[in-house]
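1. My questions are about this predicted structure, shown below with the sequence.
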Amino acid sequence: MIHLPEWLAQQEQHLTPLFETAGDGLSVNTHLRGKEKNRLTLTRHPSFDAAMIGMVTAGLAEEDWQGFLYVMHTGEGNDLTPRYIGKAEKKGITNPVSANLIRIASNHDKFGRWGYNKAYHVGELSHAVLGEAFRPGRAPGKYHRWAAALFETLEPPKLQLPVSMSLIPWWDGLRGPSGMIGSLAAVEYELIALAAAAYPEALLNVQGR
């Protein structure tokens, strides 16, 4: 079976920083959100937003587009370590287009699973990192694990290493690492299994290992 970095290098993908940072590349910028602008949030990188909007907009125009895979990495250049793998499917549970993807250019609270709202990755990670400044209460334990793995300090939020995202669009008929033609869900589990074997201490996925 092909190794994960080799397979990723063969795919059409958009690789961008996840967070907007200060000049050192590690100190994550924050901004205020909510109707009253009272919820402090980690800020996504503009190039990540542009890549997501462009990919989803183009994908939704094609009948055979299933959605996309995403891989969060730490590191730089050719030295990238996969940290979390997931998917966002085109079809919703009850609707032809998932609420995660519909009106993607203005849907910043959901934004392909990387939205700023509760129950979405950047929102819950912001809660784990910024605490009460984001929302009262405690973030899910999963995101406290993310915060400990990714951040050197929480006040102010500073990363241990640069964090980037691979966005990989997926169409009917594409092949996963095993060489089999697979659905988005099947390929997601293939990638998690490969990453768990190659990076057992670094991978933050629990389900699918």
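-> Received the coordinates, thanks. Every value quoted in this text rests on a predicted model; they were computed, and no experiment measured them.

2. going forward, measure contacts and count neighbours with C-alpha atoms only.
-> Fine.

3. distance of His144 from Leu174?
-> With distances taken as Cα to Cα, to the nearest Å, His144 is found 35 Å from Leu174.

4. which residues in this structure form strands?
-> Along the chain, the segments classed as strands by DSSP state E run 14-17, 30-33, 39-42, 65-76, 79-89, 151-153, 158-159, 163-171.

5. In a markdown table: those strands, plus distance to Ala58.
-> Written out in a markdown table, the entries for those read as follows (distance: least, Cα to Cα, whole Å):
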| stretch | distance to Ala58 |
| --- | --- |
| strand 14-17 | 13 |
| strand 30-33 | 28 |
| strand 39-42 | 27 |
| strand 65-76 | 9 |
| strand 79-89 | 14 |
| strand 151-153 | 33 |
| strand 158-159 | 32 |
| strand 163-171 | 10 |
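
6. Compare these and give me the one nearest Ala198.
-> The closest approach between Ala198 and any of these, judged by Cα to Cα, belongs to strand 79-89 at 9.5 Å.

7. How about residues contacting the closest one?
-> Contacts to strand 79-89, defined as Cα atoms under 8 Å, 6 or more residues apart in numbering, come from residues 66-75, 98, 100, 112-113, 184-185, 188, 191-192, 195, 199, 202-205.

8. May I see the buried residues of that strand?
-> By 16 or more other Cα atoms under 10 Å, the buried positions in strand 79-89 come out as 81-89.

9. for stretch 144-159, same thing?
-> With burial defined by 16+ other Cα under 10 Å, the residues of stretch 144-159 counted as buried are 144, 146-147, 149-152, 154, 157-159.

10. what's the span of that stretch, first residue to last?
-> Counting by Cα to Cα, you get 14 Å between the two ends of stretch 144-159.

11. Please compare the first structure with the one that follows:
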Amino acid sequence: METLVLAESDILIDDWKSGRGEYDGLIYLMYTISNHDDVIPLYIGKAESIGKNGGNLSANIANLHRDKSKFARWGDGYAYHIGDLSAVAVLDHPREKVTSKYTNWASRLFEEFPRQYPKLKIPVHFWAKAWRSSEVGIWNNFGPTRLTFLEYLMIGVASSAYPESLLNREGQNRS
């Protein structure tokens, strides 16, 4: 995961530094594999190249080789996936950092928690890709797909196909 995120975010950083603006950011998927070798999505998300201050490189992808606290939204700081999941699943985190979102994640992913070394219930895999705004997403009819729209398309389709597995809250189809 770390190697993949670093390689793909380096593409984004190079694009931003060059001023080409070809890439929107990083699309990522946390998933498991079924007994029949099917990919079962667990979480779909994105980390955009451009930061909140307009034009600046996003702090979520800047300096990842030196600072992994944000790590394309998967950082170990609080308000990031690994940090907030750790607050629930690993002993000795402040209880005020525990959220219902990551309690749900921990329930799906770990046998017991909190523990010093939580054990996964299932093998968990990770995929990520630097996304060009000119690329066609999962729905050919839409043609070139911006990152934000791609994320919502993927969440919508995955929530219909795998409603019991997907951990995303936003963008899911309502039952």
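-> In hand now; what should we look at? Note that the structure is predicted; figures quoted are calculated from it, not measured.

12. TM between them?
-> Structural agreement between the overlaid chains, expressed as a TM-score with TM-score structural alignment, normalised by the length of structure 2, amounts to 0.86; 161 aligned residues with a Cα RMSD of 1.6 Å.

13. re earlier: distance to Phe134 of structure 1 added to the buried residues of stretch 144-159 of structure 1, as TSV?
-> TSV is the format used below for those (distance: Cα to Cα, whole Å):
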residue	distance to Phe134 of structure 1
His144	14
Trp146	16
Ala147	14
Ala149	20
Leu150	18
Phe151	17
Glu152	19
Leu154	13
Pro157	13
Lys158	17
Leu159	18
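
14. just to revisit the earlier point, who wins for proximity to Ala133 of structure 1 among the strands of structure 1?
-> strand 39-42 (5.4 Å).

15. Work out the gap between the closest one and the centre of the chain.
-> When distances are taken as Cα atoms, centre = their mean, to the nearest Å, strand 39-42 of structure 1 is centred 17 Å away from the chain's centroid.

16. Which neighbouring elements make contact with that strand?
-> Under the contact criterion of 3 or more Cα pairs under 8 Å, 6 or more residues apart in numbering; DSSP states H and E, strand 39-42 of structure 1 touches strand 30-33, helix 121-130.

17. Same list (those) but as TSV, adding mean neighbour count and distance to Gly137 of structure 1.
-> Below are those laid out as TSV (neighbours: other Cα atoms under 10 Å; distance: least, Cα to Cα, whole Å):
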stretch	mean neighbour count	distance to Gly137 of structure 1
strand 30-33	15	17
helix 121-130	26	9
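
18. CSV please, covering those and showing distance to Ala61 of structure 1.
-> Output for these, formatted as CSV (distance: least, Cα to Cα, whole Å):
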stretch, distance to Ala61 of structure 1
strand 30-33, 31
helix 121-130, 26
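
19. how about those, which one is nearest Thr57 of structure 1?
-> Shortest separation from Thr57 of structure 1 across these is recorded for helix 121-130, at 20.7 Å, computed as Cα to Cα.

20. whereabouts in structure 2 does that closest one align?
-> Residues 81-90 of structure 2 are where helix 121-130 of structure 1 aligns, taking TM-score structural alignment as the criterion.

21. What of stretch 49-58 of structure 1?
-> Stretch 49-58 of structure 1 corresponds to residues 2-11 of structure 2 when matched by TM-score structural alignment.

22. what comes up buried for the matching stretch?
-> By neighbour count, with 16+ other Cα under 10 Å as the criterion, the buried positions of stretch 2-11 of structure 2 are 5-6, 8-11.

23. Against structure 1, what's the mean shift for it, could you check?
-> Following the fit onto structure 1, the mean deviation recorded for stretch 2-11 of structure 2 is 1.3 Å by mean Cα distance after the TM-score superposition for structure 1.

24. same thing with stretch 154-161 of structure 2?
-> With structure 1 overlaid, stretch 154-161 of structure 2 shows a mean distance of 0.4 Å (mean Cα distance after the TM-score superposition for structure 1).

25. For Tyr28 of structure 2, which non-adjacent residue is spatially closest?
-> Excluding the flanking residues, the one nearest Tyr28 of structure 2 by Cα to Cα, 6 or more residues apart in numbering is Ala128, at 4.1 Å.

26. try Leu26 of structure 2
-> Nearest residue to Leu26 of structure 2 in three dimensions, chain neighbours excluded: Ala130, at 4.5 Å (Cα to Cα, 6+ apart).

27. these two touch, right, the one you found and Asp14?
-> No - no contact is recorded between Ala130 of structure 2 and Asp14 when judged using Cα atoms under 8 Å, the distance being 11.2 Å.

28. if you count what's nearby, which of these two comes out ahead?
-> It is Ala130, of Ala130 of structure 2 and Asp14, that has more neighbours when counted by other Cα atoms under 10 Å, with 23 against 13.

29. What are the boundaries of the helices in structure 2?
-> Defined through DSSP state H, the helices belonging to structure 2, from first to last, are 2-18, 81-89, 100-109, 147-161.

30. What residue in structure 1 is paired with Lys30 of structure 2?
-> For residue 30 of structure 2 the amino acid is Met, not Lys. The criterion is TM-score structural alignment: under it, Met30 of structure 2 has Met72 as its aligned partner in structure 1.
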